[in-house]
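**Student:** Starting from these lines, generate the structure:
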Amino acid sequence: MCGILGLFAADRQSLNIDDAEVLAMRETMQRRGPDEAGLISINGSTIFAHRRLSIRDPAHGQQPWSSGDQRYTLTYNGELYNVDELHALTAENFEQPLSTRCDTELLMRTLITQGAEGIPHLQGMFAFGFYDAQEHRLILARDRFGIKPLYYSVINDVLVFASSITAIQKHPDFESRPNRRALIHYLMTLRTHFGQETMIEGIKQVPAGCLLRFDESGISIKRYWDYPKINEDLTESETESRLIERFSEAVEKRIVSDVPVGMMLSGGVDSSLLGTYVKETLGEDFTAECGVGQTAEAEEESQFARQAAEFLSCKFDLVTVDEKSYRAGWQELLAQTGQPLATPSDVIIYRLAQSLQQKVGVVLGGEGADELLCGYTPIHGIGRDYDELQRLIETEEEDPEALEYFLQQIESFYGTSQEATLAEMYFALATVFPPPAIEVLIPDSTSDLQRIHKYYQKQLKVKKNLSHAGLQAMTKLLHQENLQSLLSRLDQATMAASLEARVPYTDHQLVEAIWSTPLEHRFKIDDEKFEYEQLSIQLERDEILESKSILRSLARRRLPEELANRRKASFPTPVHEWMQKEWGTWVHNTLTQSDFLKQQFDPKQLLELIENPQRAGMLLWPLLNLALWGEQFSG
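**Tutor:** Model prediction:
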């Protein structure tokens, strides 16, 4: 893909930055766009820059792109899949034919003719800056689910935007400081964003599905896309038909490329099913790879990927990452992204991307299936358990014993009472460091925790008049928050390897088609087996509840049974084992000698956690990330 950069002074003041400094900012994104680079300075108060990874029409499409009359300038990162539709939408407004096969030219024409109203017409992944010199207005826009990153900061009244945090940090007048509230949120969720906030104070992200306008009147942000309402009348058969039609179309769109296309294949049901459509669409052998950490157990897990590859008859390789290669890749990602890692598999995906980049220019991934189709039973189950508790409370007079029994399970599993909100149940089960632990570890964290709690209370507000209201709220939260975290991980890992990643399960027409279907077709309880009230996690163990039901139903017709019914899995990563063995001394020294951690945490409480690695387990993972990431703030 590409790296974009821009500086814009709405009051037409001088930017007070020279070309060499702008180039230094742009070159932090060299891996995002190793093929070409460009820079345009406009009116002394606007600069656009670009780094390009050529995928479509490599000989043309250099950026930043200016209109013939020089009124409009565009810097763009992404891939649009409906170029024919956009051409039809704009053709009558231009006498000259298109000069390239690049979607950049069509995006420019769409924005010139339609303005911001043209953004909902875009199908694909994108982040761009669009400048109108006549109106002296900047528009930033980001795709519906945040596949492509777009960060911004206001520095001395100048808006600076870029594809990476590190590019903005390179601005000579920007002072990097950790964002304490985002740091606390990271410890709780392993997500490096909190709403618009990032881990760096003063750097925000344009929200997914939104556009930002900046002119003399200031900054305004507007949402151009939202989730459709659910149609409870749709049958399971109709839901499955929607999935088949839209998913097939989503894959077909993402196969179009002037460079070879491959895929990441974990052997899970999402990627294996995706592989059947890739095979069907390409009609030829394609490249697929799986990545694992180098241990016997992890390599044994790769048997499912091998089985899927054999079934698909694709060219398959297993990328094995040893602990030394893992640690080196960890440091490389920290330097490239300017953020701590979210999960241990981040480095595996990065090494996998580096291997694939030697063979293909585009790779398909299975991100988005679990969030759309309710694939996280423990987390989606929080919403279902909340709904069931509310139903039993409302019908207590009819069956008080059922309420009492279910409430005992709630209190035992979640540690919450019947008065607990959905957000409180979520915090009780789904956080790495729960709020009480944060208050012990981090002095004066109460106000930040309250802000975080308020945010999730709003995000998980249950609309009482909706069917499966708790499950709906939880599904939306995961599709907005967790998916964006996974997409950020994928983008960072693949872009650090100069590889374009595409994600068919995030096709917005697919999302709209499935989102509007009843949740019981995705998170399905077998009524014939259901006898008495139990928590979702137990219902799944007893094979009464099936997550991603509609997808698994399709998979059973296209895949071997063992793959179609396989439980959720990612790329096996033995980080916990390495932390306990090979890395033991390094982990201990890094944590105890980190000045950054000593500044952020209560030293006594921190040391107690560090000195008990067996008890702390993977709680040391985010702390270790923060210690390594925090080195940039020392001195």
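**Student:** can we go C-alpha only for contacts and neighbour counts from here?
**Tutor:** Fine.
**Student:** For Arg51, list the residues it contacts.
**Tutor:** 2-4, 26-27, 29-30, 32-38, 63 (Cα atoms under 8 Å, 6 or more residues apart in numbering).
**Student:** Among those, name the ones in strands.
**Tutor:** Cys2, Gly3, Ile4, Glu36, Ala37, Gly38 (DSSP state E).
**Student:** So what's the residue count around the fifth one?
**Tutor:** Spelled out, that is Ala37. Residues within reach of Ala37, counting by other Cα atoms under 10 Å, total 21.
**Student:** next one: the last one
**Tutor:** Neighbouring residues of Gly38 were enumerated by other Cα under 10 Å; the total is 17.
**Student:** What of the fourth one?
**Tutor:** The criterion is other Cα under 10 Å. On that basis, Glu36 has 15 neighbouring residues.
**Student:** Equivalent analysis for Lys568, please.
**Tutor:** The number of residues near Lys568, taken as other Cα under 10 Å, comes to 14.
**Student:** any chance you could map the helices in the stretch 351-500 of the chain?
**Tutor:** 369-373, 377-394, 400-413, 422-430, 435-441, 446-459, 469-477, 483-495 (DSSP state H, counting those that start in this stretch).
**Student:** Stretch 206-216: how far from the chain's middle?
**Tutor:** Taking the mean of its C-alpha atoms, stretch 206-216 sits 19 Å from the chain's own mean (Cα atoms, centre = their mean, to the nearest Å).
**Student:** And that stretch, what's buried?
**Tutor:** Within stretch 206-216, the residues scored as buried using 16 or more other Cα atoms under 10 Å are Val206, Pro207, Ala208, Gly209, Cys210, Leu211, Leu212, Arg213, Phe214, Asp215.
**Student:** Contact partners for the fifth one?
**Tutor:** Contact partners of Cys210, counting by Cα under 8 Å, 6+ apart, are Ala141, Arg142, Asp143, Arg144, Ile221, Lys222, Arg223, Tyr224, Trp225.
**Student:** re the thing from before, mind listing which of the buried residues of stretch 206-216 are in strands?
**Tutor:** Cys210, Leu211, Leu212, Arg213, Phe214, Asp215.
**Student:** Can you lay out those residues as TSV showing distance to Glu236?
**Tutor:** Output for these, formatted as TSV (distance: Cα to Cα, whole Å):
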residue	distance to Glu236
Cys210	32
Leu211	36
Leu212	39
Arg213	42
Phe214	46
Asp215	49
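**Student:** separation between Gln390 and Glu419?
**Tutor:** Gln390 sits at a distance of 10 Å from Glu419 (criterion: Cα to Cα, to the nearest Å).
**Student:** neighbour count winner among the two?
**Tutor:** Higher neighbour count among Gln390 and Glu419: Gln390, with 17 against 9, using other Cα under 10 Å.
**Student:** Here is the second sequence; please produce its structure so I can put it next to the first one:
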Amino acid sequence: MCGIAGALSLDGSPVRHTSIRAMTQALIHRGPDEGSAILLGADPCAVRPGCGTGERRPAGPGFPIIGLGHRRLKVIDLSGAAAQPMRGAGGDGWLIYNGELYNADELRRELRGRGILFRSRSDTEVVLEALGAWGAAALPRFNGMFALAFWQPSQRRLILARDRFGEKPLYYARAGGFLAFASEIGALVRHGDLPLTLDPEAVELYLTFGFIPAPWTIYREVRKLPHASYLEARPPQEPAVARYYRLEDRLGAPPPPRPEEAIREALYAAVRRRLEADVPLGAFLSGGLDSTAVVALMRRARVVPPRTYSMSIPDLGYFDESRRARRTVAILGTLHREVAVDAARLQSEIPFVLDRLDEPFADSSALAASVIAGAARRDLTVALSGDGGDEVFGGYRVYRALRAHRFLRALPAAATSLLSSLLAFVPSRHGGGPAGAVRRARRLLAGLSSDFAAAHALWMSVCGANARRALRPGVPDGDLGRSLVEDRYRRFGGGIEGTRAVEIDLPLPDDMLAKVDRTSMSHALEVRAPFLDPALVEMALSLPAAVNFSMLSGKRLLRRALRGVVPPHVLRAPKRGFEVPVGHWLTGPLAALYREVVSGAVLQEIAGIEPRAAETWFSEHRARREDRGSALWGLFALCWWQRGPRRVHERAAGSAERQLRAVSSSEATFLRSSEG
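**Tutor:** Now for the predicted structure:
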């Protein structure tokens, strides 16, 4: 796994090596093993070191029009033959790539049949030669996770692309006369000449979901490339974004005749494909069904016991799955490490995590994910996870809630009104168990007046429309989050049959997978998700929702498929989220830090936010009148970003030369276009 960065001249101005190196160096945490930056010209005239590295003037003969930078985390083929930026065997192609390709062997054999000779064992070279042979048509043939930039000098064409489910990130922006791109916003802004203004639509979406979905970012000038999409740039034409994979086109596939057997074999094949590495490899083991299934199948595929890692929260029994994980470890025989987390450990992780997220991000489980990733990285370079299992097989509570939506709407209004009145007398508590059940029941009843898509949007919301308007009374609120959910249902079909596709297409890439990428890569740990194998996802979506979940249970099909694979105590256990109890801690050990960060002065810096509304929320939460834990954590993360990463970005975005005063122009590498 790696980090990539680069810039393409759109107006003929020469690319500056200081910009490319500043961007690349900002990604060293993603690729600590080695790095390189290269500038490529547009004609046969060589560019001499020291020429055109800082001037803003039209490019003459030999001036570079594109720069590519790469930071490498070595995983497969540790030799220099797999280093990047990588040049194609025929000379007409350059690639920088962040990811892993799981069907590299099949594609390598096909490309060898076309006469291509390979110089390494790396999947990077397979991606490079596939793009050279088939162009953008190669993208849907890739089974893997990736973000990439492919430059084809003969066509003067740049392709930026992301994997189909959004495991790897890619950002881009117009910076002066350049198209700049990078794995992270913190690297992108170091190109320089990039204005940064807060996007009010992104703020609304953040307050709605707790994350900012693509193509928005917190900055109006910066965009996320959506998953399953590619951007093509051919100056002087304007860059254009298109989708290469459409999940809606795969929903009508015929289901397998023996679903349990087919699902089990597809998951086993997905795990086996993700075991190739020339570095230490292990897995996360939470005690839940998905991670246990992955570890059990790893154990079946390998003779050597895998290393596994889990988290315990001794102080809060409901959130703690460590006892179940220990029981699983004893049965499967893994080499296990358990990391204990309390409020003090969580608080110590906050600066490390929130400073590296680049955008406001309110999923508090990022703190726990970072703790486990850091522990695993002491022994591993690659870890397998159970990410995606809940989305694909209907494990989340939202599936059961939406199953109940139609049933409850059929009840007389007097009955639901009575139930709502009774729940109003129950004090608001934090956490899971009965308190969590009451909170979820209130949310479910609140959504009964809405149609199905709107009810789904409400269930996803950290702050509903009324709460957002109370927090920003002078700012128009277009309920964009609801519109995005409704758009997904139009694409995937209305009603419960479209719900899993909506979850896979909206919160999965920009919440769950964004969290996994940023927390793991902050520790230079590659995480692979077998449940997101395309064949497995499409097979699961070919089966009716009723096969997978009901009002009372989730993952029904997956549980049947894993009988005899996963220990019975895991198959019988109820679903528990990978949660961090910030609701408890914000009114206790984290209260002083919250007060310091979420101050009136900082809130007033964020356009439109009313500090008195935020103070009311905190008071209600502390008095247990309302459970505002998620919303308060969202405000905390927003204010932390405002105080920290935003100011860092603004300082970095002005001039790349300030980033690298000590970098000599002779350090840049220049090539003639005739050589690449």
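**Student:** How about Pro236 of the second structure, nearest residue that isn't a chain neighbour?
**Tutor:** Leu10 (6.1 Å; Cα to Cα, 6 or more residues apart in numbering).
**Student:** Asp444 of the first structure matches what in the second structure?
**Tutor:** By TM-score structural alignment, Asp444 of the first structure lines up with Gly474 in the second structure.
**Student:** same question, Tyr277 of the first structure
**Tutor:** So Tyr277 of the first structure corresponds to Leu297, using TM-score structural alignment.
**Student:** Over to Gln169 of the first structure?
**Tutor:** Checking TM-score structural alignment: Gln169 of the first structure goes with Val189.
**Student:** How many residues are close by that match?
**Tutor:** 32.
**Student:** for Ala240 of the second structure, same thing?
**Tutor:** Per other Cα under 10 Å, the neighbour tally for Ala240 of the second structure reads 11.
**Student:** shouldn't it be in contact with Leu225?
**Tutor:** No: with contact defined as Cα atoms under 8 Å, Ala240 of the second structure does not reach Leu225; the gap is 10.9 Å.
**Student:** Give me the common contacts of these two.
**Tutor:** Leu231.
**Student:** thinking again about what came up before, and the residue nearest to the match of Tyr277 of the first structure when sequence neighbours are not counted, how many neighbours?
**Tutor:** Distance criterion Cα to Cα, 6+ apart; nearest residue to Leu297 of the second structure, sequence neighbours excluded, is Tyr268 at 6.0 Å. By other Cα under 10 Å, the residues close to Tyr268 of the second structure number 21.
**Student:** Then Thr90 of the first structure?
**Tutor:** Neighbours of Thr90 of the first structure using other Cα under 10 Å come to 18.
**Student:** Same question for the one 10 residues further on.
**Tutor:** Here the count is done by other Cα under 10 Å, and Thr100 of the first structure has 15 residues near it.
**Student:** which position in the first structure aligns with Ala130 of the second structure?
**Tutor:** The alignment partner of Ala130 of the second structure in the first structure, by TM-score structural alignment, is Thr110.
**Student:** I misspoke; the intended subject was His569 of the second structure.
**Tutor:** Aligned partner of His569 of the second structure by TM-score structural alignment: Glu562.
**Student:** List the buried residues in whatever helix or strand that match lives in.
**Tutor:** Assigned by DSSP states H and E, Glu562 of the first structure belongs to helix 561-564. For helix 561-564 of the first structure, a neighbour-count test (16+ other Cα under 10 Å) marks Leu563, Ala564 as buried.
**Student:** Show the subsequent helix or strand relative to it.
**Tutor:** In N-to-C order, the element after helix 561-564 of the first structure by DSSP H and E is helix 575-580.
**Student:** so the next helix or strand after that following helix aligns onto which residues of the second structure?
**Tutor:** Next along the chain after helix 575-580 of the first structure, taking DSSP H and E as the criterion, comes helix 584-592. Per TM-score structural alignment, the counterpart of helix 584-592 of the first structure in the second structure is residues 591-599.
**Student:** List the buried residues of the matching stretch.
**Tutor:** Result for stretch 591-599 of the second structure [16+ other Cα under 10 Å]: buried residues Tyr594, Val597, Val598.
**Student:** wait, which of the residues you listed is closest to Gly493 of the second structure?
**Tutor:** Val598 (41.1 Å; Cα to Cα).
**Student:** What separation is there between that closest one and Cys639 of the second structure?
**Tutor:** Taken as Cα to Cα, the span from Val598 of the second structure to Cys639 of the second structure is 6 Å.
**Student:** tell me the contacts of the residue in the first structure that Ala535 of the second structure lines up against?
**Tutor:** Under the alignment (TM-score structural alignment), Ala535 of the second structure pairs with Gln509 in the first structure. The contact partners of Gln509 of the first structure, by Cα under 8 Å, 6+ apart, come to Arg246.
**Student:** hang on, the earlier thing: give me the buried subset of the contacts of Cys210 of the first structure.
**Tutor:** Neighbour-count burial (16+ other Cα under 10 Å) applied to those gives Ala141, Arg142, Asp143, Arg144, Tyr224, Trp225.
**Student:** Of those residues, which is the nearest to Ser257 of the first structure?
**Tutor:** Nearest to Ser257 of the first structure among these: Asp143, at 19.8 Å, using Cα to Cα.
**Student:** where exactly do the helices run in the stretch 51-200 of the first structure?
**Tutor:** Under DSSP H, counting those that start in this stretch, the stretch 51-200 of the first structure gives helices at 83-90, 103-114, 165-169, 180-189.
**Student:** Mean deviation, the shortest one versus the second structure?
**Tutor:** Its match in the second structure and helix 165-169 of the first structure itself, once the structures are fitted together, sit a mean 1.1 Å apart by mean Cα distance after the TM-score superposition for the first structure.
**Student:** Check the gap between Glu106 of the second structure and Val126 of the second structure for me.
**Tutor:** Taking Cα to Cα, one finds Glu106 of the second structure at 10 Å from Val126 of the second structure.
**Student:** Who has more neighbours out of those two?
**Tutor:** Between Glu106 of the second structure and Val126, Val126 has the larger neighbour count (other Cα under 10 Å), namely 24 against 10.
**Student:** Spit out the contact partners of the more buried one.
**Tutor:** For Val126 of the second structure, the contact set (Cα under 8 Å, 6+ apart) comprises Ala104, Leu107, Arg108.
**Student:** and with 6 Å instead?
**Tutor:** Arg108 (Cα atoms under 6 Å, 6 or more residues apart in numbering).
**Student:** With that, I have no additional questions.
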